Each structure stands twice: as C-alpha cells, then as structure tokens.
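> no sequence for this one, just the structure:
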C-alpha cells in the first residue's frame, strides 16, 4: 500500500460550482494541458500530490469519472516530455496514435506529450505518473508503449513507483536523481525485450565512445558525466561496457594517451611542453600524464619524444 501522504490540491477545498475549472487548471499544471469533459451524473472529484524528483515530477492522482483530449501543439511547453502512467486502482482507457489501451490495476503506459491523445476514466481512479524530459529516454522506444501488469518487469516498476510515492518527501534532495535512475532502468527493461539487450548495449557503447572522442579535452569527462548526457544511469552505462574489453574509464584514459603519443611524435608540436600537451587532452597535470603514459607504453613522455618515435 502507498503510504498516506496529504494531497497538495483537492476539489474538497473548492465550492462545487468551481470544481470543474479547478480540475482543468490543476491537471494542466501537473499532467500538461488537457481539454476535459465531466459527466453530469457523477461528482467532480480530484486529489493531486506532486513530488519534484531531480529533473522529473511524480504525480499521484485520485479522480472521479471524467475524460479528456489533447491535440499537438497544445501542451504549452517548449520541450517534449514523456509520461509513465501506472494505474494503482480503478480503470482508465487511453488512446494515443494507433495505440488504444484499457488500463486496470497494475497496468502501465509510456506516453509522449507531442502526440494527440485522449483518455476516459471509467472507474474511480488512483494512479501515478512520472513525468520526465523526453531526452532522458534516449535510445528507448519513444511510446506510446503498453506495459501490462502480467509482465514481471512492469510489476517491479509499479512497486518502485508505489513505494516512491509514499517515501518521496523523505528522500534527501541529493538522492532524488538516483531514485529516478532506478525507475528509468526498470522502465528500459520493461519496454525492451530481453533478447534485444545486446543491441541496446552496442548502441549505448557507440554513443558513449562518440561523446568520449569529442570531449577528451574536458578534465571533467567521466562515466557519470557521459551517462548524464546519454540520459542513462551510470550503472546502466557500466553494464553496457562490461560486454566490451574495457571499462568506461579505461576507454577515456587509453584514447587520451593515444592523442598524447601522437602529439609527442608530431614535429608541429615540438615546441609544446609536456604540460601543455597534458592539458590539451584533459589531464590535470603533467605528473599524472607521466605515470599513466609510463604504465601504458613503458616509457615516459619525455623519453618517448626524445627517441623521435
């Protein structure tokens, strides 16, 4: 069960005649703008609890019966977002593009803000939605993607978000990025078939190597910074490189040393000091370069340059 957390917003605080407009405004803030319809034979009821998590937002919503639609260009935001919807109780039908799903307890859906969509709540609903910038799901099928409760990975993902909804306000701010990374790792595994993992890892390694090649001069280049730019967790990046012959850090180090060795042998760089070359390729000082160069090539940078190799 999700721990009880007081809602940030509820229709119970509004006069009955203002509740429909209140729900439109509140859902527009938390779930992106929607054109909403309410049933004449059902009360307008809604409770919303919002948790900011790093660059994402986790929204817990309890609502009565209603429906809505959103057209392209009506999100009111410049960047595309993705939403991971998890139904905890009740029933909701959602259509986006060619995908139409009937979601019940335990089912999940990955959707995109840039596509037209419609929904209808058929039974009083309790759901969670994790909203993230689309760039955080680089390399993942963009959605919409149905994730039925019958899949084990969907169950793990749902359990993680359910627990997070109850504990989010107790998570230190410095750790919120980690808990979102865990959700993203679970989501990637839920969206993609297990048999596709090797090709996913291959693509991730290729993308990481491209970043490394373009950033060798940056002293702050690290597995963590590369993972951030790729929109994956460091753990996921390390798992991809585990299927190669080198770690991420070893790949960065080897390629930097190769560039240094090339410069040392280049007559056009003859007037450049060892320290200048070290800084050029992201080393923080000449001593660090010398130690790593000798460990790799069996000689110091100065000796290598002197031989004219």
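Nice, thanks for sending it over. The structure presented is a predicted model; accordingly, all values stated were derived computationally and were not measured.
> rest of the way, CA atoms for contacts and neighbours
OK.
> which residues in the protein form strands?
Counting by DSSP state E, one finds strands in the chain at the ranges 9-10, 35-38, 46-53, 56-63, 66-70, 81-96, 99-104, 108-112, 117-133, 145-147.
> roughly how far is the shortest one from the heart of the chain?
Right, strand 9-10. 28 Å (Cα atoms, centre = their mean, to the nearest Å).
> got a list of contacts for it?
The contact list for strand 9-10 (Cα atoms under 8 Å, 6 or more residues apart in numbering) reads 26, 45, 46, 47, 48, 49.
> dump the residues you listed into TSV; add neighbour count as well.
Shown next, in TSV, are the contacts of strand 9-10 (neighbours: other Cα atoms under 10 Å):
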residue	neighbour count
26	19
45	18
46	24
47	20
48	20
49	18
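> one more structure, for comparison:
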C-alpha cells in the first residue's frame, strides 16, 4: 500500500483547530491566511499520499476562506501549481482579474506565486488536492506563468482522465507499493501538463515523451469506456484517436500486453468483479459476459478459464461461498 498520513483537527483542542489547519496548509501547499465562521471549533480532515515530489491530499473541510497574499508570497513560495478536484460542495475563487465559481466535478487551479482567495460554501467541502512542482511539468517554462487556467472541467477530455485517476487512487491504494509513488506522481504530472496544454491550445508544447504517455492514458480510458462493445478492435481504437494501427501497436510495446490482449484482459477483469458481487449473484453468467463484450458464452468460458484457471461458474461459486458469514452455532 502507498504510504499515507491522516490528519484531523479534532486531534487538537477546539480553540487551536483553525491555526492547526493553517499549519497543515503551509506544509501541504503554501503559507495561507485563514478565516472561518467555525473558528472556535473548526473541523477538517486530510489524507496525504506519498507520491514522491508530487503531493496528493483528499480533504473534507468546514466553511473557510483561504488567502494567498503578496506578503505571504514574498515570505515563501514553493513554486508549485495547486489543483483541487471538487467532489462535494462549492466555492468561489477570486483574483485581481477574475472570479470563478467551483462546483462538483470542477478542477480549481492556482499558482503559488500569484495572489488569490478561495471562499468555500456554507456546507462542508470534499476535494482532492494535488501539488505539482512547476519544475517537473514537461512544458516550456514561459508557457504557463500568468496564463494557467483558473478552472477546468473534469467531465470530459484530459480533465476527465485526471479526475478519474485521482478518484480511483483515493478510493483504493492497496494495489500499489510505496515504491510506486514516484511513478504515479509522474503520471499525474503528465496529465496536469496535458490539461494545461489543452486548455491553452498549445498541445504541441508538450515534450514528446509526455505526449506519448498522455496519449496512452487517453487510449486506455477510451477502451475502458467501450468494453461493452463486442466489435471493439485495435483498428477502432486507432481511428478514434486519429493514429495508424502500426503507431497504436508501437505505443503498447512497453505495456503489459498488446492492444487486443489489453482489451480482453480488461473485459475479463470487469466480468470477474461482477461474478464476485453478491448483489449480482442471481444475474446469469451469460448476461454478465454479454455486458462486457463477450456475446458467445463458449468463448467467454474458454477465455475466463485460461485467465483464472477455472470456469466462471466455479469461480463465482467459490468466491461467493468464501464471503458468506459463517452460520451462528446452535444452542444445545
């Protein structure tokens, strides 16, 4: 599992909680000035995931106003870009030249070298914060600066890829080892660079390797969204991304499998999860297979047995039986 730390303002006396949260923000992002309607008993929590030079921190906070002032910038500037994926709640961001309202599925973006103010709404806000050192972004240094976007949608394009990656990583870190942290940080850095380039319409500014990694992520996201289509082929994937089939195969040379094999693996994995879901125990196996792009039951059974060593019916029976609570002993 990835290394992570959990912080809660309840760990200190009520009167000290807002100051404690200000200290957390100074360590996680940059020195800020804070005020809140709940200053006497401020409630907030934060998980900090270790991703090497990149920092990611899901958090839930009560109403608060954050201010990054010119004086604080002169005192200390970590030279980072901050992005927050809004999961629940609302907020308003203000700069000298702009005001933006943030809602769920929006990405709020700030530059530690620029003054700003963020006011969260009356209801608690849940978000996923991301700190990316500017020096790590594979972009020309003069491209960002004053022109980084203040807001980006997380429902489409690169924003959706970034939001999906953040959400999945927050939900389950168990598949990863601590040594995977820097690699995941690199993936997030590439996605942020691609998001900036897309928003500023300067996609060619991305260095070639960053463009390649981002394209692979986009292709994998496209495949995941179309697993239900039994006719999905590498040719369809290539056409959807305006590249040749040979170029697509070249992109996957260093991946875990070829394009066709990767599609099949993802379909089998999705079907396997459904087979072990107690809520779907009465759903016929052929219906699950069809849902994930296997219209022929025989083909699904053979592919499943080859991947997991047993037929899907046996696998389902074994897994569901192992998750059932043991019966209570009967009294004599």
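Everything's here; your move. As the structure is a prediction and not an experimental result, all values here were calculated from the model.
> for the contacts of strand 9-10 of structure 1, which one is nearest residue 182 of structure 1?
Distance to residue 182 of structure 1 across the contacts of strand 9-10 of structure 1 (Cα to Cα) is lowest for residue 49, with 21.0 Å.
> is it true that the closest one touches residue 27?
No. Contact between residue 49 of structure 1 and residue 27 fails when scored by Cα atoms under 8 Å: they sit 11.0 Å apart.
> so residue 230 of structure 1 sits right up against residue 140, yeah?
No. Applying Cα under 8 Å, one finds residue 230 of structure 1 not in contact with residue 140, separated by 11.2 Å.
> out of the contacts of strand 9-10 of structure 1, give me the two with the largest separation.
The widest separation within the contacts of strand 9-10 of structure 1, taken as Cα to Cα, falls between 45 and 49 and amounts to 14.0 Å.
> if I pick residue 63 of structure 2, what's in contact with it?
Applying Cα under 8 Å, 6+ apart, we find residue 63 of structure 2 in contact with 36, 37, 38, 119, 120, 121, 122, 123, 124, 125.
> what does residue 48 of structure 2 give?
4, 5, 6, 55, 56, 57, 58.
> residue in structure 1 matching the fifth one?
Right, residue 56 of structure 2. Residue 56 of structure 2 maps onto residue 58 of structure 1 when the alignment is built from TM-score structural alignment.
> for residue 35 of structure 2, same thing?
Using TM-score structural alignment as the criterion, the counterpart of residue 35 of structure 2 in structure 1 is residue 37.
> surely that match meets residue 70?
No. Assessed by Cα under 8 Å, residue 37 of structure 1 is found out of contact with residue 70, at 11.8 Å.
> who's more crowded, those two?
Higher neighbour count among residue 37 of structure 1 and residue 70: residue 70, with 20 against 14, using other Cα atoms under 10 Å.
> state the distance from that one to residue 28 of structure 1.
Per Cα to Cα, to the nearest Å, residue 70 of structure 1 is found 11 Å from residue 28 of structure 1.
> what do those two both touch?
Joint contacts of residue 70 of structure 1 and residue 28 (Cα under 8 Å, 6+ apart) are residue 34.
> between residue 37 and residue 70 of structure 1, what contacts are shared?
By Cα under 8 Å, 6+ apart, no residue touches both residue 37 of structure 1 and residue 70.
> ChimeraX command for the buried members of the contacts of residue 63 of structure 2?
For the buried members of those, the matching ChimeraX selection, counting by 16 or more other Cα atoms under 10 Å, is:
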select :36,119,120,121,124,125
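> what's the closest of the contacts of residue 63 of structure 2 to residue 291 of structure 2?
When these are ranked by distance to residue 291 of structure 2 (Cα to Cα), residue 125 comes first, at 35.7 Å.
> starting at the chain centroid, how far to stretch 262-275 of structure 2?
For stretch 262-275 of structure 2, the distance to the chain centre is 21 Å (Cα atoms, centre = their mean).
> quick one on the thing from earlier: shared neighbours, residue 45 and residue 49 of structure 1?
With contacts defined as Cα under 8 Å, 6+ apart, no residue is shared by residue 45 of structure 1 and residue 49.
> roughly how far does the residue nearest to the spatial centre of structure 1 sit from residue 88 of structure 1?
The centre of structure 1 sits closest to residue 136, judged by Cα atoms, centre = their mean, with a distance of 3.4 Å. Remark: distance between residue 136 of structure 1 and residue 88 of structure 1 (Cα to Cα) = 24 Å.
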